[in-house]
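> Sequence plus the predicted model coming up.
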Amino acid sequence: MNTWKNGKKARDVMHEGVQCIGEHETLRIASQIMCDLGVGALPVCGDDDQLKGIITDRDIVVQCCAPGRDIDRTTAGELARGLVWVDADASLEEALFAMEQHHIKRLPVTEDQRPVGIISEADLAKELPDNKLAEFVHRVYALD
């Protein structure tokens, strides 16, 4: 585990105001939202507004478009993966550890199980010393 500490919480480094895609919405709608927002990932929320997973632009291409699935019939919930998240009050070190352990580049941040932000590699690049950023990148991209 990372022994580096800076005292910041997940809420201090996350992108705020994250927009969810409903689990029943199509991937076409998800891709349009990503395009409009200029983002590559969206949290997927259920009817209760609670986090169900996350989808990325790559997920849409690899799991829907490439195999010939219908982007207008496949839902965000069908592709939602990896219910990995941290609470907004978690330390930055906890967030970093979760991302490293699960080999993920984007981590939803929640309050009361509802998404309030996302931590990305770019956010970490602003916070981590170069040597810790290099360690993070190595661990996230390393194969198990």
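Looks like it came in fine. Numbering: from 1, shown residues only.
> Please make it C-alpha for all contacts and neighbour counts, starting now.
Fine.
> List the buried residues of stretch 23-36.
Burial within stretch 23-36, assessed by neighbour count using 16 or more other Cα atoms under 10 Å, is assigned to 23, 24, 25, 26, 27, 28, 29, 30, 31, 33, 34.
> Do a quick rundown of the strands in this structure.
The residue ranges that make up the strands of the chain, judged by DSSP state E, are 15-16, 21-22, 41-45, 51-56, 86-87, 106-111, 114-120.
> Make CSV from those and add distance to residue 129 and mean neighbour count to it.
Output for the strands of the chain, formatted as CSV (distance: least, Cα to Cα, whole Å; neighbours: other Cα atoms under 10 Å):
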stretch, distance to residue 129, mean neighbour count
strand 15-16, 20, 15
strand 21-22, 34, 25
strand 41-45, 25, 27
strand 51-56, 27, 24
strand 86-87, 22, 22
strand 106-111, 19, 23
strand 114-120, 16, 23
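> okay, pairing it with this:
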Amino acid sequence: MFPEIERLKSLKVQDVMARQVIEVSANQTMAGAARAFAKSDISSAPVIDEQGRCVGMLSAADFIKRDCPQCSEMERHELTKRGQEDDCITIEPTSDMVSSYMSTAIQSVAADESLLQAARAMSAEHIHHLPVLEDERPIGVISTMDILAALINAVEEAEAQLTPRDF
């Protein structure tokens, strides 16, 4: 009934992914990564090793060390609510390396995977960005915003096809 729904179901990751990948090096300082994030206006980036292989992901949330020794999860939450989250920051941006803060148990997708598979993986893992890999190297990144934009486009196309008889 709605070909736009079938079109949405047939979309591949490569149809909506960002192809201009901003990467950070595992051997880079957190200060260098922060500069790359700010310069490129990104909130997540694949982390690569010396051979260009994706070895992790770094997100804006990783700039606050999760295993802060002096704060429990509840204390961190309370400090954040009071605007005192700096009390839990243990990062030394000029000396700490990206490899110490990045997520290493990363999910990734291939460019030819379905958009629906990527969305399911992101939902199941509660993540907002997936690196798109080919031979272990990042060739793109897909975000929840990319998926949302594709969904909005499909709904708008479906609405444009409706006639008064459909109501």
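Okay, I see it. Everything quoted here is computed from the prediction, not taken from an experiment.
> Report the TM-score for the pair.
Overlay of the two chains. TM-score (TM-score structural alignment, normalised by the length of structure 1): 0.80; 128 aligned residues with a Cα RMSD of 2.1 Å.
> Can you say which of the strands of structure 1 is nearest to residue 73 of structure 1?
Shortest separation from residue 73 of structure 1 across those is recorded for strand 21-22, at 13.8 Å, computed as Cα to Cα.
> what's that closest one aligned against in structure 2?
Strand 21-22 of structure 1 corresponds to residues 24-25 of structure 2 when matched by TM-score structural alignment.
> post-alignment, the matching stretch versus structure 1, mean distance?
Compared with structure 1 after fitting, stretch 24-25 of structure 2 has a mean deviation of 0.7 Å; criterion: mean Cα distance after the TM-score superposition for structure 1.
> And the contacts of that stretch?
Stretch 24-25 of structure 2 has contacts (Cα atoms under 8 Å, 6 or more residues apart in numbering) with 33, 36, 45, 46, 47, 48, 49, 50, 98.
> Among those, list the two that are farthest apart in space.
Between any two of these, the greatest separation by Cα to Cα is 17.7 Å, found for 36 and 50.
> Determine which two of the buried residues of stretch 23-36 of structure 1 are furthest apart.
24 and 34 (16.3 Å).
> how far away is the alignment partner in structure 2 of residue 96 of structure 1 from residue 35 of structure 2?
Alignment note (TM-score structural alignment): residue 96 of structure 1 maps to residue 119 of structure 2. With distances defined as Cα to Cα, to the nearest Å, the gap from residue 119 of structure 2 to residue 35 of structure 2 amounts to 29 Å.
> Same check on residue 18 of structure 2?
Between residue 18 of structure 2 and residue 35 of structure 2 the computed distance is 20 Å (Cα to Cα).
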